[in-house]
Every structure is written in structure tokens, then in C-alpha cells.
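Engineer: dropping a prediction and its sequence here:
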Amino acid sequence: MGNGLDLEQDVAALTAQLVDVRSVSREEGELADLVEAALAALPHLRVDRDGHAVVARTGLGRAERVVLAGHLDTVPIADNLPSRLDADGVLWGCGTSDMKAGVAVQLKLAAGLPAPNRDLTFVFYDAEEIAAEFNGLKRLADRHPDWLAGDFAVLMEPTDGRVDGGCQGTLRVQVRTTGRRAHSARSWLGENAIHKAAPILARLAAYEPRRVEIDGLVYPEGLNAVLIEGGHAGNVIPDSCAVTVNYRFAPDQSEDEALERVRGVFDGFEVVLTDSAPGALPGLSQPAAAAFVEAIGTPPAAKEAWTDVARFSALGVPAVNYGPGDPTLAHTREEHVRTAAVREAERKLRQWLTA
């Protein structure tokens, strides 16, 4: 990697070069250095850096500005480096799908579009795969929101070449019960807090999740127990129990509204919020978004997960997810990407930004 990134090579070859630079979360420094150096050599871009995040922007005075964003980090390597290209045009390796293929597309567009039809901001950030407190896009939004300003954003997360609009919100609560501890041989002297959790599970089983349509996309919700904690020993009646419930909610609700809905489901129980993140509206009615969907040429869908598009939405920037990788391969030992899909993503985005 001593010669730096070659932004003139084919996008699939560039993907392989990026994959072969180890960049596990919080170890992105080498790759961030290479990205910064490659972009700084392009005279049509202004390049800024914060930690292991690099932002490059055109300044052409166009009527619209589009942000293309992708993270540099990967999950821990699972004996799947260096990359390997097979005879069928499939590139294997850690980060191929999630999401160095998307990053390669960003870099090719940054180098090859000195005069696009819209001003462009390219964001390459760190620590997406770990706790939100370390997330580089969150840090940029807090420290440099002006760097992320735009009329529309595309997060190059893997979507298998489909436009996924917005994202679900997510929150977790603990629904708690209390009892009285006693020896299990004399259980009638105690109150079993785990038994008291039965109505919580019953309400979850009876709950009918909403399906919410926004901009023609349907967001299915989910309310599920994901963890139960309680008990002290094999001969003790437990005096406390907590059921952790995860609510994946449609982006028509704020975090506060979603929390109130959950509190209503568990009325009469102690409900303690442990973490939450807002959803993001798809914004497909925006002219830039509509043009993007038309350029990609496939029906959009709702993002059935939480992604960093929510951070753009919080800044007032409508955003979608679009990338060449298959999301079902993310984080797997068998992670790979079809090189034809990477080239197709570059072609479609280039056409959208030059038509």
C-alpha cells in the first residue's frame, strides 16, 4: 500500500485494494490516511479531516448538493483476508459487501466527476460497526454539521443494488417486576418476581405491530422481548425480574412518541428506557431523491433496520440507503461481493450525476 490508492483502476480492483487494508473499527488510521492522500491530490475537491473521518467537497455553486457517505471500518477479521477474486467475478473478503465496495464507488466518483450536475460531498467515516458513542458520522454531526450539509444524502450501505428509503427507529426498555425473596422450599413465604413477568410476555404475544406506509414504502414494526434477567440461585425465590423489550418503530413517530406507545402497552408496570435512536423519513418526494430513484431504475423499499441515514435526517437532510453489496452477507465469514454489481452501482450513480 506504499504507493497509495489507485483511483484510475477499475472499481472492482479498487474494492480489492481497499479490502486488503485492514480497518477493523477504531483501527482505520491507515485506510483514512490513504483516502485522504488520494482525495487531496484532486484539485477540484476541498478535503477536511476529523480523526479517522475524511470529508471531500466540490464547490461549483450548483443548485443542489448531494452527500455520498460510507464507513471505512469493518467487523473483526474472520480468516477472510487478503481478498480473493474467483473465476466467476466474485470478490471474497472482510468488508467486501459491508461496505468497501460502496466506498470504492464513492472514490471513483470523487476522482472521475470534476464537474457533476450537482455539488457533491463525499464522507468517509470511522467506527460505524461498534457502539454509537464512537461513531464517526455522529462525531462529524456534533462537531462539523456544516460539513454534512446537503439537499439529499445517499448512505452507501449494502442494499443489493436496491434503494432502501429512510430507516426504522429503535428503542429498548426494561419492563421490571419486584417480589419478595424466600427459600424455594418455603416458596409461600415469598413473591416470585419471575412469575409476575408472565403478563408482560402475554401482552407481547398479543400485540399487533403496525405497518406504516410513508412515501409509498411500508415500514413493518416489531415489539419483542430480547432478554430476561432474574433470579439469584437454584433454591431462592427471586425478588426482581426485568424483561428487555426492543421496539423497532416506523419513522412517522418520534422517539418520545414511540416510548409513550411502549409505556401504554405495559401500563401498570415499571418501564425504564435504556437506549433509543430515531428513525429517518425516506424523503422520496424530494426532487433529488425522485431523480435518484429513477436513475437506479428499481422499485424502492423501506429499510427494515436502523442505519446512519437517521443522522442525516436529524440534520434535516433526506437520505436513502443504496450500495452494491448484499446485506445478508455482512459480518459473515463468507462475505463477498459480485464485481458486476459494483460496476453497475458506479455506472448508475455516474449517470445520475452527469445526466
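Structural biologist: All right, it came through fine.
Engineer: contacts, neighbours, all on C-alpha from now
Structural biologist: Fine.
Engineer: helices or strands next to the helix or strand encompassing Pro199 in the packing?
Structural biologist: For Pro199, the enclosing helix or strand under DSSP states H and E is helix 198-206. Packed against helix 198-206, as judged by 3 or more CA pairs under 8 Å, 6 or more residues apart in numbering; DSSP states H and E, are the following elements: strand 222-230.
Engineer: next SSE downstream of the strand it packs on?
Structural biologist: Following strand 222-230 toward the C-terminus (DSSP H and E): strand 236-237.
Engineer: and that next one, what does it pack onto?
Structural biologist: Applying 3+ CA pairs under 8 Å, 6+ apart, we find strand 236-237 packed against strand 182-183.
Engineer: contacts for the helix holding Pro199 next, please.
Structural biologist: Helix 198-206 is contacted from outside by Val175, Leu223, Asn224, Ala225, Val243, Val265, Phe266, using CA atoms under 8 Å, 6 or more residues apart in numbering.
Engineer: show me where the chain has helices.
Structural biologist: 11-19, 29-40, 101-112, 136-143, 198-206, 255-265, 287-296, 309-314, 339-352 (DSSP state H).
Engineer: from Arg162, how far out is Ser97?
Structural biologist: Per CA to CA, to the nearest Å, Ser97 is found 14 Å from Arg162.
Engineer: which one's more surrounded, those two?
Structural biologist: Taking neighbours as other CA atoms under 10 Å, Ser97 and Arg162 compare with Ser97 leading, 32 against 21.
Engineer: tell me who's in contact with the nearest residue to the more buried one once chain neighbours are set aside.
Structural biologist: Nearest residue to Ser97 in three dimensions, chain neighbours excluded: Gly325, at 4.2 Å (CA to CA, 6 or more residues apart in numbering). By CA under 8 Å, 6+ apart, Gly325 lies in contact with 96-99, 101-102, 157-161, 336-338, 341-342.
Engineer: go ahead and confirm His44 touches Thr58.
Structural biologist: Yes. With contact defined as CA atoms under 8 Å, His44 and Thr58 form a contacting pair (6.2 Å).
Engineer: okay, and the common contacts of these two?
Structural biologist: Pro114.
Engineer: out of these two, which sits in the more crowded spot?
Structural biologist: Shown here are His44 and Thr58; by other CA under 10 Å, Thr58 has more neighbours (22 against 18).
Engineer: let's bring in a second one:
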Amino acid sequence: MSSSVAELTRELVAIPSHDDETAAGDAIERWLREETTAHVTRDAVGNVLARKRADGSPRDEPAPRDESDDRRSLAFVGHHDVVSPADSQIRDAPEPGEYVVEERDGRIYGRGAADMKGAVAAAMVAFREATPAERADLVFASFVGEEVGGVGARHAIEEGFLPDYAVVGEGSTNYSSPGVTDVVVAHRGRRGVTVTAHGVASHASEPEAGENAIYRAAEAVERVRDLEFPSVEVAGETLAGSVAVTEIDGGSAINVVPDRCSFTVDERTVPGERADLEILADVPGLEWTVDQDLPPMQCDDDAFAEATLEAARESQSGKPELVTKPHATDAGWLSQAGTECVIVGPSEPGEAHTRDESVSIAVLERCRETYRTIAESWPA
């Protein structure tokens, strides 16, 4: 496997990883073992992890830490799973099943180019190039299962993965202005809830003999509709949450009063705040379950955020800013566990998960340089 960011991106993007991330993880692990002297591991779910330090610890000797050690760790974090490709993104020949990868007009096209194998490649090259700051460990992590709720990140955290700081390579380009790669210091989370109303069935000719579950659900829907959305102020921006009823299902026949009706609620959460679903507690016959709860993220270490912003400034001619992001990433799981996180990455709004997904080669190089610079200067 080659070593430049563009070539490494093309090679990673070509590897299918929507149903099974194993081959992509194999390629990342092999590259790290061949190109670096880091200690490289692969955990039980397929996450690829590597660690190195300024004193050149060999790959078969992980950097030790204990409670009395004042070393700090900085991690580059990404994921190598992708969403399912469009038919046009899958190669028929000569390698059936591989993803189609094209390069034109300074961009690399293919499933996962933006989200987020390009950023993974930039982080890998920066990890190879950087000499960590004194008394700092530099960590690389590429997780599985980000697209399905952070499976890999949660497993790694449960197994003790907890860097002090992390730069997560999700998209932060074109947020404050076109052509600029910003530093994200907060993002929203997502809570998905299923609300079920129970009633008593009866013949529709005698509705008073039953308890109509749809009516109970309708009362609950109206209360959700009237909820106030929480918001917080971060980096001079208002990061606002939202709540929406997105699905409803109930009834079995035109002549039967239903005994069951359910609906789903999509809530976009913000750091430290939640919509008050307890307003449903006194609706009779109602219960709800949380189907998904992806945590929000906020960086509380201003010095780390500013140091990363300075590294981003040095890597580009534009003027990057501290910004917020509207959707959840693995940074939320790390932040919830205690890691101070920022997000810096090449993907642009509206680029991921599309039929013509692509990433700018120039911005990949910009991110590589930003990652290398922060790795060599932080912790200060």
C-alpha cells in the first residue's frame, strides 16, 4: 500500500466496507505496521488502534501508563465503515464488488471518500509523520460501526480506550465560509423514541365500549408538538435542538376501535439539555422506549480548541473559525466518556452518503498538515 494521502485514500475507498469492514481494517492495520514503528492492535470487533511516543517506542512495546504518570495522549479518530453504495459506485469488472474510484478536477470520487476514508488516510499519514510532543502519546484509532450507532467506539471505550484529547476527522469544511476547514467544538446528538399507546378494542359501532388507542396517541403527539426545543450557546453560535414525530402506526380494520397505536419521535439533543418527554407521563395507557441515544459533544477545554484552531490556520490561506455541527459523530461517545474532542475533517455539508460522494485532494492535504501540527504541539 502506498504512502501519499491521495493514493492511500483511493486504495481505502476501493475496499468494500458497508456490510463487512474486515478487509478495510486489514489494509489499515497492515499499512500502520509497515509504515510506522507504532504499537498496533486489532480488537475483538475490528477496531484498528495504534500508539507511539516521541522516544520511539517499538511497535511490540505499548507505551505504559499508570495513575502517577503525567503523560497525556492525543488521538486521531476515524471510522472505516460506510453506508451502502449506489449501484453506480460498485465495480462490475475487473474486480467485481470493489467500489468505483475516480479522480477528476482535483477530487476523489467513491463511496466513503468523504465519510470518511479520506480523513482516515490523512490521519494515518500524519500519524506516521508526526513526532509527538514531549511526554505525550500519539494515538490512532479507526473504528467499525460508526454508521450504525457507534458500535466500535463504544466497544473501545468499554475496553479502556480513553485518550485525554481527540481530533475526530468528521467533516468540518465549508462551515464558516466556502473553501475553509474549520474546527468543530460542539455537535448535536440524536435520541430516537418509540411511544406506544394502549387501549381497549371494541366494535366501531360501539366506540364507547372500548378505549381508542389512536386518540391517546393523538393527545401524546400534540404534547410532543408543543415541546420547547432546548438550545445552548457555543462558540458564538446557538446550537438548537429539535423534536419531531416521524412515524405513526395503529389500527387493524375499518370497523375496529384500536387497542394499540405507536409513533416515533426524533429528537436532536444538545450538550447538557434534553426535551422534557416526562410531559407524556400522565397520558393514560402510554409507555415509551428509547431506541437510539447518540450523545452530543462539546469541547470544554478552550486551550485545546484554540491550539487546534491555530494549527488549522497554519495549514490554509483562509480564516477558519470555531463552529458547531448539526449531527452526531463518534466524538459524542468519546466526549461522554471524558475525552476532550474537536472535529477537523475534509468532508463538506451535503457530500456524504451521496451517489457522487467525493473529497478534495487539496483539503485532504490541508487536514494532514493540521493533524501533524497539532500532534507536535499538543499537549503544550
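Structural biologist: Received it, and whenever you're ready, just let me know what you need. These numbers come from a predicted model, not from an experiment.
Engineer: about what we covered before: specify which member of the contacts of Gly325 of structure 1 is nearest to Thr298 of structure 1.
Structural biologist: Proximity of the contacts of Gly325 of structure 1 to Thr298 of structure 1 (CA to CA) peaks at Gly161, which lies at 8.4 Å.
Engineer: got the contact list for the spatially most central residue of structure 2?
Structural biologist: For structure 2, Thr329 is the residue whose C-alpha lies nearest the centre (CA atoms, centre = their mean; 2.1 Å). Taking CA under 8 Å, 6+ apart as the criterion, Thr329 of structure 2 is in contact with Glu146, Gly150, Glu170.
Engineer: the same query, at a cut-off of 7 Å, please.
Structural biologist: Under the criterion of CA atoms under 7 Å, 6 or more residues apart in numbering, Thr329 of structure 2 has no neighbours.
Engineer: that one -> structure 1?
Structural biologist: Mapped onto structure 1 by TM-score structural alignment, Thr329 of structure 2 lines up with Thr307.
Engineer: now swap in Leu74 of structure 2 and tell me
Structural biologist: Using TM-score structural alignment, Leu74 of structure 2 pairs with Val66 in structure 1.
Engineer: next one: Ile108 of structure 2
Structural biologist: Residue pairing (TM-score structural alignment): Ile108 of structure 2 is matched to Leu91 of structure 1.
Engineer: what residues of stretch 238-255 of structure 2 count as buried?
Structural biologist: Neighbour counts over stretch 238-255 of structure 2 (16 or more other CA atoms under 10 Å) mark Leu239, Ala240, Gly241, Ser242, Val243, Val245, Ile248, Gly250, Gly251 as buried.
Engineer: just flag the most distant two among those residues.
Structural biologist: The span of those, defined through CA to CA, is set by Leu239 and Gly251 at 38.3 Å.
Engineer: neighbours around Arg225 of structure 2, how many?
Structural biologist: 12.
Engineer: do you know how far the aligned partner of it in structure 1 is from Leu189 of structure 1?
Structural biologist: Applying TM-score structural alignment, one finds that Arg225 of structure 2 aligns to Ala205 in structure 1. As judged by CA to CA, Ala205 of structure 1 and Leu189 of structure 1 stand 31 Å apart.
Engineer: so how many other residues sit close to whatever residue of structure 1 lines up with Phe127 of structure 2?
Structural biologist: Superposed on structure 1 with TM-score structural alignment, Phe127 of structure 2 falls opposite Ala110. With neighbours defined by other CA under 10 Å, the count for Ala110 of structure 1 comes to 24.
Engineer: dump the residue contacts of Ala110 of structure 1.
Structural biologist: Listed by CA under 7 Å, 6+ apart, the contact set of Ala110 of structure 1 is empty.
Engineer: give me the number of neighbouring residues for the match of Leu74 of structure 2.
Structural biologist: By other CA under 10 Å, 23 other residues sit near Val66 of structure 1.
Engineer: and it, what is it in contact with?
Structural biologist: Counting by CA under 7 Å, 6+ apart, Val66 of structure 1 makes contact with Arg118, Asp119, Leu120, Thr121, Gly150, Asp151, Phe152, Ala153.
Engineer: for Glu270 of structure 1, same thing?
Structural biologist: Glu270 of structure 1 makes contact with Val175, Arg176, according to CA under 7 Å, 6+ apart.
Engineer: rerun at 10 Å
Structural biologist: Neighbouring residues of Glu270 of structure 1 by CA atoms under 10 Å, 6 or more residues apart in numbering: Val173, Gln174, Val175, Arg176, Thr177, Thr178, Ala242, Arg263.
Engineer: so it versus Ala205 of structure 1, what's the distance?
Structural biologist: For Glu270 of structure 1 relative to Ala205 of structure 1 (CA to CA), the value is 19 Å.
Engineer: corresponding residue for Val320 of structure 1 in structure 2?
Structural biologist: Mapped onto structure 2 by TM-score structural alignment, Val320 of structure 1 lines up with Val342.
Engineer: ok so, going back, turn the contacts of Glu270 of structure 1 into JSON lines, columns for neighbour count.
Structural biologist: Output for the contacts of Glu270 of structure 1, formatted as JSON lines (neighbours: other CA atoms under 10 Å):
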{"residue": "Val173", "neighbour count": "22"}
{"residue": "Gln174", "neighbour count": "22"}
{"residue": "Val175", "neighbour count": "22"}
{"residue": "Arg176", "neighbour count": "23"}
{"residue": "Thr177", "neighbour count": "21"}
{"residue": "Thr178", "neighbour count": "20"}
{"residue": "Ala242", "neighbour count": "22"}
{"residue": "Arg263", "neighbour count": "18"}
